[in-house]
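Asker: below is the sequence, then the predicted model.
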Amino acid sequence: MVLLATPALAELERSGPASATFSGKGPAGFKLEGKTEEVTLKDDGKTVVISVPLASLKTGIDLRDRHMREKYLEVEKFPHAVLEVLWSAIQLPEDGKTTTQTVPGKMTLHGKTKDVSVTYTVKRTGDAYEASGKLPLNLKDFDIVIPNYLGVTVKPDIETLTSFQFKKK
């Protein structure tokens, strides 16, 4: 999900499919998952910015999606989840290799920006890269009301996963 601090890598572009997913748990084995294929990658030479439009997240149940967007995420006020990671923290592998690392970043969600740790893996083949990253979040840290429906409450700890392909411009 992230990338290496050199001026030669200052301009990246998404080059293939992308996805962002989240999963949460509740009582008695309840599991909630959501996904979108709308992921934006931006790079200003100093910071890599990954943005996910929250209105595009889908859980497979329309009513639950509407509640998630309107009541919990409030996407009208807070339309995106945004992760920023400094290039100086990122390492890209050599051709044919894979790198896994945990780096600091800043996550903005629901109008709050928090320091986070992101674990990413990048595989390089020629000038093509496949990246994925995991980021655990606690909804309480972002002042998001904990989802509760018909007596089932989702735990506040959410696991997120983002993956995409990119190349140098």
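Answerer: It's in. Numbers count the residues shown, from 1 in each chain.

Asker: all contacts plus neighbour counts: C-alpha atoms, from now on.
Answerer: Fine.

Asker: tally of neighbours for the nearest residue to Q165 once chain neighbours are set aside?
Answerer: Using Cα to Cα, 6 or more residues apart in numbering and skipping residues adjacent in sequence, the residue nearest Q165 is E130, 4.5 Å away. E130 has 22 neighbours, counted by other Cα atoms under 10 Å.

Asker: comparison target, given below:
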Amino acid sequence: MSNVRKFLPNCLVALSVLSTAALADWKVDSEQSKVFFISTKNLNISEIHSFSRIDGQLSSDGQFSADISLSSVETGIDIRNQRMRDMLFKVDLFPKANISATLPKGIMSLAKGESMHTELPATLTLMGASKALNLDLIVSKTNDGKYMVSSAKPVLLGASELGLQDGVEALQKIAGLTSIGLTVPVTFNLVLN
């Protein structure tokens, strides 16, 4: 009986530590999170597009990683969505883009209701190519303990740096356009539960 008395409290302490560790991680809420990008065709016609499926997590030590499902691209036109999936992103070979970063301790220690403006390095991996980015962010911790991470200014991505130039040219040709811009501004709004 004395062994049981010793075992039970130790077991409860271990379970408590494990449950606290499990609760210390935040997951991207895909339904409330979006990544937006703007494309420009024929020199002066700009359109806003988005990705709607984002899976990711933030650990209590600030390690962040998110996968963006490239098949979730939404342009408002079904045939253009399909062409982007097949010709630009080649989702059969490269279904996801990944972004990773380490958030500073100040963000991880935000109190509920506080916000912070920060710049931090990140790495984007897309179609087998990696690019170092400098993200300008507004990070808030809501009153219910969620994190909200939004771009304070757009990130400019060049198609040629990420292996997308051939896909852009193929889209331009099939759509009969005079041009499609090779630099794309990207913004995002992520909610982490």
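Answerer: Thanks, I have the structure now. In this text the structure is predicted, and so the values were computed from the model without any measurement.

Asker: measure the residue nearest to Q165 of structure 1 to T98 of structure 1 for me?
Answerer: The gap separating E130 of structure 1 from T98 of structure 1 is 9 Å, by Cα to Cα, to the nearest Å.

Asker: shared neighbours of the two, which are they?
Answerer: Counting by Cα atoms under 8 Å, 6 or more residues apart in numbering, the contacts common to E130 of structure 1 and T98 are 122-124.

Asker: which of those fall within helices?
Answerer: Of the shared contacts of E130 and T98 of structure 1, none are assigned to helices by DSSP state H.

Asker: in TSV, list these along with distance to T21 of structure 1.
Answerer: Below are these laid out as TSV (distance: Cα to Cα, whole Å):
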residue	distance to T21 of structure 1
V122	18
K123	20
R124	23
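
Asker: not counting its neighbours along the chain, what's nearest the aligned residue in structure 1 for I180 of structure 2?
Answerer: The alignment partner of I180 of structure 2 in structure 1, by TM-score structural alignment, is V154. Nearest residue to V154 of structure 1, sequence neighbours excluded (Cα to Cα, 6+ apart): G26, at 4.5 Å.

Asker: aligned partner of the one you found in structure 2?
Answerer: Residue correspondence to structure 2 (TM-score structural alignment): G26 of structure 1 is matched to K41.

Asker: my read is that that match contacts G176, right?
Answerer: No. Judged on Cα atoms under 8 Å, K41 of structure 2 makes no contact with G176 at a distance of 10.5 Å.

Asker: okay, those two: which has more neighbours?
Answerer: The residue with more neighbours, out of K41 of structure 2 and G176, is K41; 15 against 10, by other Cα under 10 Å.

Asker: contact partners for that one?
Answerer: K41 of structure 2 neighbours (Cα under 8 Å, 6+ apart): 177-181.

Asker: could you do T119 of structure 1 as well?
Answerer: By Cα under 8 Å, 6+ apart, the contact set of T119 of structure 1 is 1, 100-103, 133-135.

Asker: alignment lookup: it to structure 2.
Answerer: Using TM-score structural alignment, T119 of structure 1 sits opposite D136 in structure 2.

Asker: assign the nearest residue to its match once chain neighbours are set aside to helix, strand or coil.
Answerer: Residue nearest to D136 of structure 2 in three dimensions, not counting chain neighbours: E119, with 4.5 Å by Cα to Cα, 6+ apart. Here E119 of structure 2 is strand, with the state taken from DSSP: H, G, I helix; E, B strand; the rest coil.

Asker: how about the contacts made by the counterpart of E119 of structure 2 in structure 1?
Answerer: The equivalent of E119 of structure 2 in structure 1 is T102 (alignment by TM-score structural alignment). Going by Cα under 8 Å, 6+ apart, T102 of structure 1 touches 117-120.
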